[in-house]
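Student: this is a predicted model, with the sequence first.
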Amino acid sequence: DAELEAVREEALAAGARAAVVCRHHALGGEGAVDLAQAVVEACAAPRPEFRFLYPPEMPIEEKIRTIAVKTYGAASVSFTPEALASIARFTEQGFGNLPVCMAKTQYSFSNDPAAKGAPTGFDLRVREVRASAGAGFIVPVCGDMMMMPGLPTRPAFFEIDLDTATGRVLGLS
């Protein structure tokens, strides 16, 4: 209990709105009452204004550098020629003000999955940059990984229909 209290105090000292010990795993719903109350209070509190780490008008390349240095602890960022060409193309196409959603290994702040945790002073290598225009963000790809598509909030299949009188499929063109 002393350890849990120490963690709770540290969370509060670091600026957490609330920090509660939750024992639902042992006590069921009764063990989560304090957590539920903290969530209700957080929902009722005034919402702070969301601020990006960078202004939307910052060039894409600088947005990536800002995230890498200020959040991940990188010393530098390098880009493949293909990544730089994509950045130029997306900027020219009017996507320069979109936010950035980094794609990299989940094991490290670097793009090296063997450098576990939060290394510092590394070079973050951006090998590719994609635009998820429907979802509304730019995706710098750091390292090798399987990518998921960035989908819009309303999928296109909602616009597809069948005219039962003619058998014609609507909404595909």
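Tutor: Structure received.
Student: going forward, measure contacts between C-alpha atoms and count neighbours the same way
Tutor: Will do.
Student: quick one: residue 13 and residue 34, what's the gap?
Tutor: Distance from residue 13 to residue 34, counting by C-alpha to C-alpha, to the nearest Å: 19 Å.
Student: again but with residue 63, I slipped
Tutor: Taken as C-alpha to C-alpha, the span from residue 63 to residue 34 is 39 Å.
Student: out of those two, which sits in the busier spot?
Tutor: More crowded of residue 63 and residue 34, by other C-alpha atoms under 10 Å: residue 63, with 20 against 15.
Student: which element is that one on?
Tutor: Here residue 63 is covered by helix 60-67, with elements defined by DSSP states H and E.
Student: which element follows that helix toward the C-terminus?
Tutor: strand 76-79.
Student: mind giving me the packing neighbours of that next one?
Tutor: strand 123-126 (3 or more C-alpha pairs under 8 Å, 6 or more residues apart in numbering; DSSP states H and E).
Student: next up, a structure to set beside the first:
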Amino acid sequence: MLRPAAFDYLSVLREIRHATQSSLAKAGSLQVLGNVEDVDDYLLYSSDIFGNSLLGICRLSSHIPVHVQPCFLARPDLYLSSLIIHPRFQSLGLGRQMMKALQSLGKAMALDVWVENERLRRWYEELGWRFVVTVEETMEIRRMVQPFTSGHSHE
């Protein structure tokens, strides 16, 4: 289940971000997760399978970053800049469930994936997202993807 975050959840957002950042560092990843201070942009993810415990967070915004706007023929409704499942609950299929819940919102979405992260790129492709373009930024290169809409229009 997805629900909007509120300021009351800031400490939980910070804890999930910190645990995930530590897990990424231990695995040798150079990825740096964004801050979670803008709680209004976050959704909380829980599952009744785990007693409705908070399992993950995602940052979803109607603001499409300037560097990616020219990459789309039609402007996406939402930009997914972060999707995090707490490390204790990873590899249980919860990320897929969370993505399905996001896709059920019926909005055209965009996200980006680091070029070096082939595993994550393939994961998104398995969920119906498709590659759009590679964008070079000042210090990094990202691959842009957006969901495959199966002929559905998003107005």
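Tutor: Good, I have the coordinates. Model, not experiment: these values are computed from the prediction.
Student: care to give me the TM-score?
Tutor: Once superposed, the chains reach a TM-score of 0.28 (TM-score structural alignment, normalised by the length of structure 2), with 79 aligned residues with a C-alpha RMSD of 5.2 Å.
Student: list the buried residues in the helix holding residue 63 of structure 1.
Tutor: Buried residues in helix 60-67 of structure 1, defined by neighbour count with 16 or more other C-alpha atoms under 10 Å: 60-61, 63-67.
Student: how about stretch 14-31 of structure 2?
Tutor: Neighbour-count burial for stretch 14-31 of structure 2, with 16+ other C-alpha under 10 Å as criterion, is recorded at 16-17, 20-21, 24.
Student: can I get the residues you listed in JSON lines including secondary structure?
Tutor: Compiled in JSON lines, the buried residues of stretch 14-31 of structure 2 are given as follows (DSSP: H, G, I helix; E, B strand; the rest coil):
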{"residue": "16", "secondary structure": "helix"}
{"residue": "17", "secondary structure": "helix"}
{"residue": "20", "secondary structure": "helix"}
{"residue": "21", "secondary structure": "helix"}
{"residue": "24", "secondary structure": "helix"}
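Student: closest to residue 54 of structure 2 among these?
Tutor: For those, the closest approach to residue 54 of structure 2 (C-alpha to C-alpha) belongs to residue 16, at 9.3 Å.
Student: ok, now how distant is that closest one from residue 96 of structure 2?
Tutor: Taking C-alpha to C-alpha, one finds residue 16 of structure 2 at 18 Å from residue 96 of structure 2.
Student: now do residue 10 of structure 2
Tutor: 24 Å.
Student: ditto for residue 82 of structure 2
Tutor: Using C-alpha to C-alpha, residue 82 of structure 2 is found at 14 Å from residue 96 of structure 2.
Student: now swap in residue 60 of structure 2 and tell me
Tutor: Using C-alpha to C-alpha, residue 60 of structure 2 is found at 16 Å from residue 96 of structure 2.
Student: quick one on the thing from earlier: and the helix holding residue 63 of structure 1, what does it pack onto?
Tutor: So helix 60-67 of structure 1, by 3+ C-alpha pairs under 8 Å, 6+ apart, packs with helix 81-92.
Student: what residues does the helix it packs on touch?
Tutor: Residues outside helix 81-92 of structure 1 that contact it (C-alpha atoms under 8 Å, 6 or more residues apart in numbering): 60-61, 96, 126-131, 140.
Student: so which pair among those is furthest apart in space?
Tutor: 96 and 127, at 18.4 Å, using C-alpha to C-alpha across those.
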